[in-house]
Each structure stands twice: as structure tokens, then as C-alpha cells.
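> With the sequence up front, the predicted model follows.
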Amino acid sequence: MKIDHATIVTPQLEAVRQFFCDIVGLTAGERPPFGFEGYWLYHDGKAVIHLIKTHSERPITKSPARIDHIAFRVDSADEWNKLITKLQAATYEYESSQVPATGERQLFVVPTPGVMIEFVTAAA
């Protein structure tokens, strides 16, 4: 068994699509003709992020059971540095930290309210 995809429901569909395409490097691709707006975003030919537009501007409330964030592994120092450059150029705020014991580095970004993305690397 393996994870197939993550679905993000957001009122800011275009902003979230732009983040995943411009910053993460995913590509918008084919999507079945559902009766609601959205995108399927691809990596290596696989739709890994499904975006769905909601018309509710109500903030997402925290419930006892929820998914907190999605994480992307960055394999090389060059990719990591390019990611930071893209985030800064697009003026996304992010928090950085280090994983105790492993030394892995993390960046946390909130491209739109209610959506948190983590980037993690072991690259020095």
C-alpha cells in the first residue's frame, strides 16, 4: 500500500495552484469532468495533489481528528537553495527548524489560510 494523493479544499483555488506549480514544481494536468472547480497537480506523471474550490470563506476550525500538513522531501542542497530562493522571490513567509537527533532541516509555509506545507531535507 502507498499514499495516492492529497486533496486540499480552498476558497483560494488559483493562489494554491500557483504555489504548487511555481514553488513546488508540480504541473496542472488532466482531471475528470467533475461538477465543481478544481485542479489535479502532477509530479512524474502522477496526480499527487487534488485541489477543490470551496465557496465558503469560513475559516477551517480545528477538530480532534484532522490532517495538519503535507510534507515534501527535497533531496539535494541545490534543490533546497532553489526552493528558498523561490519562496523569498514570491514573498512567502516561512518558518525554519531542525529535527532533533537527525539534523534534518524543515521549512513550514502557509500559502493560504488552512493549508500548511512542510519541506524537509537531510542535505547540508
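Here it is on my side, so go on.

> contacts, neighbours, all on C-alpha from now
Will do.

> quick one: the strands in this protein?
Taking DSSP state E, the strands of the chain run over residues 6-10, 27-29, 38-43, 46-53, 70-73, 94-98, 105-112, 115-121.

> Identify, by residue count, the longest helix of this protein.
helix 77-89 (DSSP state H).

> got the buried residues for it?
Neighbour counts over helix 77-89 (16 or more other Cα atoms under 10 Å) mark Trp80, Leu83, Leu87 as buried.

> Looking at those residues, which one is closest to Ser56?
Of all those, Ser56 sits closest to Leu87, with 27.2 Å by Cα to Cα.

> Pasting the second one now:
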Amino acid sequence: MPATSLSHYNLRANRDQMILLKEFYCEFVGLKAGPRAALNSYGFWLYAGDQAVLHLSEIRSGEHRQSELKTSFDHVAFNCVDIPAMQGKLEQAGIEFQLADIPASEGFPAQKQIFFNDPLGNGVELNFV
């Protein structure tokens, strides 16, 4: 049975970092905090429209997360609208970002992309068709 779509991704951090991530992804990606399954832990589910795309989970007692370890994870990407507003918001907040122009090719429309890092260093890509 093949996968049909991406459901969500999960970031694990301590409570203070989770709150920082929640505020960051709501402010600079436009996600919204929403309902979360009745779990026996602290955390947030952040939504793009009616889809919970980012889960923020608190690290478990005694668990140590390797935040300095470079893994093969590079970034998560979101489809977005209104690139001028997003650029302005990032510039006003002093968040460093890179821009890319992707030309149209067979089966793919031209798009602009913005790349930046969240407060914990995870890569974020915003796509604007």
C-alpha cells in the first residue's frame, strides 16, 4: 500500500522550546494551533487549514535530544501565498532568509521560494506558485 500524502511531521523539544516553536510557526509560517488528540503528554498540533501538519511534542522525562547533531533532515516545505508580505515580515523581524526562483518546467509551474531556519535550526521552505 503506497503512501498517498504527508500527514504531519513532529518536532520534540523541552516545554520552553516548544512554546517558542509554536509562536514562531504561527507567526512566520501562518500555521494555527488547533485541536490535539487526547494524549498523556504536553504539546501542540499546528494546522495549515484543517490539516494538522506540525506536531510539537515535549521530550520525555530522562530523554536527551541531540540538538547539535547534524542529520540528513534538511527542511520542511509549505505552499504559501503573498510572497511580498512574507518577505516584509521576515525582514522586519530580522530573520535571515534566502530567495530562489524556480523556472517552469514540464509539469511544474514557475515558483519563488524562501528558505530560513526556525529558532532551533530546523530548515523551513516556503513555496509561492
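Arrived safely, thanks for sending. This one's a predicted model, so the numbers in the text were calculated from it and none came from an experiment.

> TM-score of the superposition?
Once superposed, the chains reach a TM-score of 0.77 (TM-score structural alignment, normalised by the length of the first structure), with 117 aligned residues with a Cα RMSD of 2.3 Å.

> rewinding a little: highest average neighbour count across the strands of the first structure: which stretch is it?
Mean neighbours per residue, mean count of other Cα atoms under 10 Å, is largest over these for strand 38-43, with a mean of 20.

> who does it touch, helix- and strand-wise?
In terms of contacts (3 or more Cα pairs under 8 Å, 6 or more residues apart in numbering; DSSP states H and E), strand 38-43 of the first structure is packed against helix 13-18, strand 27-29, strand 46-53.

> Mean distance of the shortest one to its aligned residues in the second structure, please.
Looking back up the chat, that one is strand 27-29 of the first structure. Taken against the second structure, strand 27-29 of the first structure registers an average deviation of 0.9 Å after superposition, with mean Cα distance after the TM-score superposition for the first structure.

> which residues in the second structure does that strand match up with?
Counting by TM-score structural alignment, strand 27-29 of the first structure lines up with residues 32-34 of the second structure.

> can you check the longest one too?
Structural correspondence for strand 46-53 of the first structure: residues 51-58 of the second structure, per TM-score structural alignment.

> picking that back up, mind giving me JSON lines with the helices and strands packed on strand 38-43 of the first structure and columns for distance to Glu95 of the first structure?
Formatted as JSON lines, these follow (distance: least, Cα to Cα, whole Å):
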{"stretch": "helix 13-18", "distance to Glu95 of the first structure": "18"}
{"stretch": "strand 27-29", "distance to Glu95 of the first structure": "25"}
{"stretch": "strand 46-53", "distance to Glu95 of the first structure": "23"}
